[in-house]
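Colleague: next come a sequence and a model predicted from it.
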Amino acid sequence: MLRRIVFALLVTTALASLIGAALIGMRLLGPERVADDATPVFVATAGQVERGRYLALAGNCAGCHTTRGGAAYAGGLAIDTPFGTIYSSNLTSDNAHGLGNWSAAHFWGAMHNGRSRNGRLLYPAFPYPNFTKVTREDSDAIYAYLRSVPAVSVRNVPHALRFPYNTQAALVVWRALSFTPGTFVADTRQPAEWNRGAYLVDGLGHCIACHGTRNVLGATEEKRGLSGGLIPVENWYAPSLADPQEAGLADWPTADIVALLQTGTSTHGSVLGPMAEVVYQSTQHLGEADLTAMATYLKALPAVAAADDRKMADSAKPSATKVSRRDVGVMERGNRIFDQRCAYCHGDVGQGAQDAYPPLAGNRAVNMRSPMNLIQMVRHGGFLPSTAGNPRPYGMPAFGHVLDDSDISAVLTYVRGSWGNDAEPVSARDMMKR
């Protein structure tokens, strides 16, 4: 215990020193104001505006910068983080609260370097660590489009972050440890299609924001790539896109990956939770060539097991994973609940129903190390996105109002240990995560 206290004091002292140094540096240097363009008037072509509209869809900009029922791109959406709540900004052409007085250079400064028009550092909930890879040409096109969005006079809501995360000094420290402006560099060993996919997945698509692990400061760990991670606060697990046991796509036909991104469903699986929102608001609107490029890149990811830190956390759970060694009472209780609530759609032996309800036997989502998505689906329901290619998808109703945590734990333990499935039982600790 004494060792932990000493370690915590050392860490606190080190952080205080870093923040102190950052404050001194900020006082000496002041904010770095983004230079204006040489020509103050930005004249956009119709083609540039249309390209910007498409790129804004690829980046799912409206997903964060539009509130439910609110005007498009007017901001104000609350984004909960472990450090407090961040509110998205107004991106309409409004002069007072939006981008009306921003130049293309100001916008490029935000995209590439994470700085606002007045030089203040932006919070990385705006994923500039990924957008820094976007080309100036594409940045200018997005800017041109946003300048065409009708002005909406909606004030930007102040962030509600805890100290010291609400200070510019903390951002200076964070950036020093976690961010370096960069550009996308094509891999000359790979074909153009692969490079286009890498640009979209790693840049505008910022897929690592969900499918990557994060350190204690909330920064995505680039070295681990798309190795999966728990989405902060939301408690949905974005599975590894490189692990064949989770959501690795190496053995999927390209056409099936394209179908998943375009319609939300394919012969291999469907999207739910936050990914359903991404398909609905973003990927279903992309062209076939770009979706194929993304699929090509994702298929080529080296097969890597999911992040090591999650394996370490899993190792602390009970080691008895075989069906024969499970708690018999829990399995019987889970079986009864399954027969009452689940078998009608998913089948008596988890076989599912073709083109309607997915099979549970042998399902990768059922057998993943993390049970969080299953818990969320049983509690709150699971719904595919309504897309042009699948306008009336089947959905799963919520059971959180009729099943308590012990019921959900039992039925999921049963499902994860039946019909050949052999995943970890769902523990009381798993259920505590809301």
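Modeller: Happy to help now that I have it.

Colleague: only C-alpha atoms for contact and neighbour calcs from this point on.
Modeller: Will do.

Colleague: a helix runs through Leu177, doesn't it?
Modeller: Yes. Leu177 sits within a helix when classified using DSSP: H, G, I helix; E, B strand; the rest coil.

Colleague: quick check: it vs Val157, distance?
Modeller: Leu177 sits 28 Å away from Val157, taking Cα to Cα, to the nearest Å as the criterion.

Colleague: those two: which is more packed in?
Modeller: For Leu177 versus Val157, the count of surrounding residues by other Cα atoms under 10 Å is larger for Val157: 15 against 11.

Colleague: wait, what's in contact with the more buried one?
Modeller: Neighbour list for Val157: Gly76, Tyr87, Ser88, Ser89 [criterion: Cα atoms under 8 Å, 6 or more residues apart in numbering].

Colleague: 10 Å - rerun?
Modeller: Remark: with contacts taken as Cα atoms under 10 Å, 6 or more residues apart in numbering, Val157 is in contact with Gly75, Gly76, Leu77, Ala78, Ile86, Tyr87, Ser88, Ser89, Asn90.

Colleague: which parts of this protein are strands?
Modeller: In the chain, the strands defined using DSSP state E lie at 78-81, 84-87, 160-161, 229-230, 237-238, 265-266, 269-270, 382-383, 395-396.

Colleague: leaving out chain neighbours, which residue sits closest to Glu277?
Modeller: Here the nearest residue to Glu277 in space, its sequence neighbours aside, is Pro385; by Cα to Cα, 6 or more residues apart in numbering that works out to 6.7 Å.

Colleague: whoops, Arg379 was the one
Modeller: Nearest to Arg379 is Gly400, by Cα to Cα, 6+ apart, at 3.9 Å.

Colleague: measure the residue nearest to the spatial centre of the chain to Gly229 for me?
Modeller: Nearest to the geometric centre of the chain sits Cys210, at 2.6 Å (Cα atoms, centre = their mean). Here the criterion is Cα to Cα. By it, Cys210 lies 7 Å from Gly229.

Colleague: anything in contact with each of the two?
Modeller: Here Cys210 and Gly229 share the contacting residues Thr220, Trp236, Tyr237, Ala238, Pro239, Ser240, scored by Cα under 10 Å, 6+ apart.

Colleague: now render these as TSV, adding distance to Phe42.
Modeller: Putting the shared contacts of Cys210 and Gly229 into TSV (distance: Cα to Cα, whole Å) gives the following:
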residue	distance to Phe42
Thr220	34
Trp236	42
Tyr237	42
Ala238	40
Pro239	42
Ser240	42
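
Colleague: try it against this one:
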Amino acid sequence: MLMRWLVLVAVLLGGLAGGVAWLNVRGEAPIPPGAAPSTGTPEQVARGEYLARLGNCMTCHTTRGGAPWAGGRGIATPFGTIYAGNLTPDDETGLGRWSAEHFWRAMHHGRSFDGRLLYPAFPYPDTTRVTREDSNALYVYLRTLAPVRQANTPHALQFPYSTQAALAMWRALFFRPAAFEPDAARSAEWNRGAYLVRGLGHCGACHGGRNFLGATPEGGQSLAGGLIPMRNWYAPALTSPDQAGVADWPVEHIVALLRDGVSPRGSTLGPMADVVYRSLQHWRDDDLRATAVFLKSLPQSRSQASGRKPPDPAVLELGADRYERHCADCHGRNGEGVRSATGATLVPPLAGNRVVTMEPPANLIRVIVHGGFLPATAGNPRPFGMPPYGLVLADEEIAAIASYLRRSWGAAAGAVSAQDVARFRGGAGD
């Protein structure tokens, strides 16, 4: 805690000392005089609508029960709550007076219409790699929305995070405008997948993890896994075979997971299920395949050992008893799960399941506590759901079940404690 405050003081003083000139005007072309709102072609509008689906933009920019795209949704962070802005073309409260140049500056440089620096809850460390052509298409699509007069909610951030000076220093440390650079040694399909994952798809915003100042490693390009702040779900590493790496999966199985939320090799839960429901199931087949090709190519390395001790025999005995009472009827006495006559997964197996042995055990705990629900998609129209046990079982019982699963059917992961359950059971946005 002391180190955090020392860094924050340095951030504040460094930002104030530089004044307005320190607000990171790096590589920004000035907005041309007379830049005004514009419209595009029907082809651009259609492209922009699809790109908005690719980026899952509406999810953050629509509050529950509110007008689509009008903003107001609060995004909880360790530094306070950031509220998404109004993207409808209202002149006073939305993008009505924005030109394509203003929109590009926001996407590429993370700067708003009035010159303010934007907080990276808007994932401009990723969208900086979006092409100008795609930015323009998104812009003209948003211009076609019905204007909604809804003032943006002020962010509720702690001092000094609420200051532009602190944000300027953060950007000096962690952000550089960039462009996607195709790899000439790779196929066009692979490069398309890389562009989607590294850019508008902003996969690294969750799967990259974040440091104590909220920055993702490797300039936002890491896919090595990390806890999702304030939600207590763990976005597993896409570069690890014992987490979410898919290097040994057939491309068709990866596509099925992305599109349907379920495949012969796994299924999606929690925040990833929401991404499938709201975004990925609407992607074109060629983009899904390109993404699968890219993800399959990622270098893989096993996660480091957690150092957890094996559970005590009494804990395993309690876990086996509670598993028999509450879990075995669906997941099977040997954790084998249930498949349909056609081979489709109805109840996921627990034997060999990476969620069970993953470190940290956040997702396993959250599924037991809150239940598990796959997304409803065209390929999985009637998903089965697991009921929540957070009000039925004590933390010690949940820990015992988790520990039992992590030591059964060939698994050899360490014990889960009641303290782990208390840590991971809560969180925003369940």
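Modeller: Structure's in. What do you need? Here the structure is a predicted model, which is why all the values come from computation and not from measurement.

Colleague: check contacts around the residue nearest to Arg379 of structure 1.
Modeller: Ile375, Gln376, Met377, Val378, Arg379, His380, Gly381, Asp407, Ile408.

Colleague: likewise Asp260 of structure 2?
Modeller: If you count contacts by Cα under 10 Å, 6+ apart, Asp260 of structure 2 has them with 254, 267-268, 273, 276-277, 280-282, 374-381.

Colleague: in the stretch 51-200 of structure 1, what residue spans correspond to helices?
Modeller: 61-65, 104-113, 128-131, 136-148, 168-178, 192-199 (DSSP state H, counting those that start in this stretch).

Colleague: quick check: the aligned residue for Ile228 of structure 2 in structure 1?
Modeller: In structure 1, the residue matched to Ile228 of structure 2 (TM-score structural alignment) is Ile231.

Colleague: count the residues that sit near its match.
Modeller: For Ile231 of structure 1, using other Cα under 10 Å, the count is 18.

Colleague: go ahead and confirm it touches Gly273.
Modeller: No. Look at Ile231 of structure 1 against Gly273 with Cα atoms under 10 Å: they stay out of range, at 11.0 Å.

Colleague: for these two, list the residues in contact with both.
Modeller: Listed as contacting both Ile231 of structure 1 and Gly273 by Cα under 10 Å, 6+ apart are Tyr237, Ala238.

Colleague: could you pull out the buried residues of stretch 68-87 of structure 1?
Modeller: Residues Ala71, Ala72, Tyr73, Ala74, Gly75, Gly76, Leu77, Ala78, Asp80, Thr85, Ile86, Tyr87 are the ones in stretch 68-87 of structure 1 that count as buried (16 or more other Cα atoms under 10 Å).

Colleague: quick one: the aligned partner of Val293 of structure 2 in structure 1 from Asp94 of structure 1, how far?
Modeller: Using TM-score structural alignment, the equivalent of Val293 of structure 2 in structure 1 is Thr296. Thr296 of structure 1 sits 40 Å away from Asp94 of structure 1, going by Cα to Cα.

Colleague: so which of the two has more stuff around it?
Modeller: Neighbours per residue, other Cα under 10 Å: of Thr296 of structure 1 and Asp94, the larger number sits with Thr296, 24 against 20.

Colleague: quick revisit: the residue nearest to the centre of structure 1 maps to what in structure 2?
Modeller: Aligning on TM-score structural alignment places Cys210 of structure 1 opposite Cys206 in structure 2.

Colleague: its match against Ile228, yeah?
Modeller: Yes. Using Cα under 10 Å, Cys206 of structure 2 is in contact with Ile228, at 6.0 Å.

Colleague: which ones are touching the residue nearest to the centre of structure 1?
Modeller: Counting by Cα under 10 Å, 6+ apart, Cys210 of structure 1 touches 220, 226-232, 236-240, 274-275.

Colleague: tell me the buried residues within these.
Modeller: 220, 226-231, 236-240, 275.

Colleague: save those residues as CSV, and put in distance to Val304 of structure 1 too.
Modeller: What follows is the buried ones among the contacts of Cys210 of structure 1, written out as CSV (distance: Cα to Cα, whole Å):
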residue, distance to Val304 of structure 1
Thr220, 17
Leu226, 9
Ser227, 7
Gly228, 11
Gly229, 14
Leu230, 17
Ile231, 20
Trp236, 21
Tyr237, 17
Ala238, 15
Pro239, 12
Ser240, 9
Met275, 21
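
Colleague: from those, pick the one nearest Gly59 of structure 1.
Modeller: Comparing the buried ones among the contacts of Cys210 of structure 1 against Gly59 of structure 1 with Cα to Cα places Met275 closest, at 13.6 Å.

Colleague: so the closest one sits against Gln284, correct?
Modeller: No. Applying Cα under 10 Å, one finds Met275 of structure 1 not in contact with Gln284, separated by 11.7 Å.

Colleague: now the common contact residues for the two.
Modeller: With Cα under 10 Å, 6+ apart, Met275 of structure 1 and Gln284 have common neighbours Leu261, Gly264, Pro385.

Colleague: just give me the closest of the residues you listed to Leu291 of structure 1.
Modeller: Leu261 (7.2 Å).

Colleague: counterpart of the closest one in structure 2?
Modeller: Using TM-score structural alignment as the criterion, Leu261 of structure 1 maps onto Leu258 of structure 2.

Colleague: what does Leu118 of structure 2 align to in structure 1?
Modeller: Using TM-score structural alignment, Leu118 of structure 2 lines up with Leu122 in structure 1.

Colleague: ok, its match - how many residues close by?
Modeller: 17.

Colleague: mind checking what Asp327 of structure 1 lines up with in structure 2?
Modeller: Structural alignment (TM-score structural alignment) places Asp327 of structure 1 against Asp312 in structure 2.

Colleague: for the alignment partner in structure 2 of Ala105 of structure 1, give its distance to Val25 of structure 2.
Modeller: Correspondence of Ala105 of structure 1 to structure 2, assessed by TM-score structural alignment: Glu101. Distance from Glu101 of structure 2 to Val25 of structure 2, counting by Cα to Cα: 15 Å.

Colleague: Ser89 of structure 1 reaches Tyr123, doesn't it?
Modeller: No. Taking contacts as Cα under 10 Å, Ser89 of structure 1 lies outside contact range of Tyr123: 11.3 Å.
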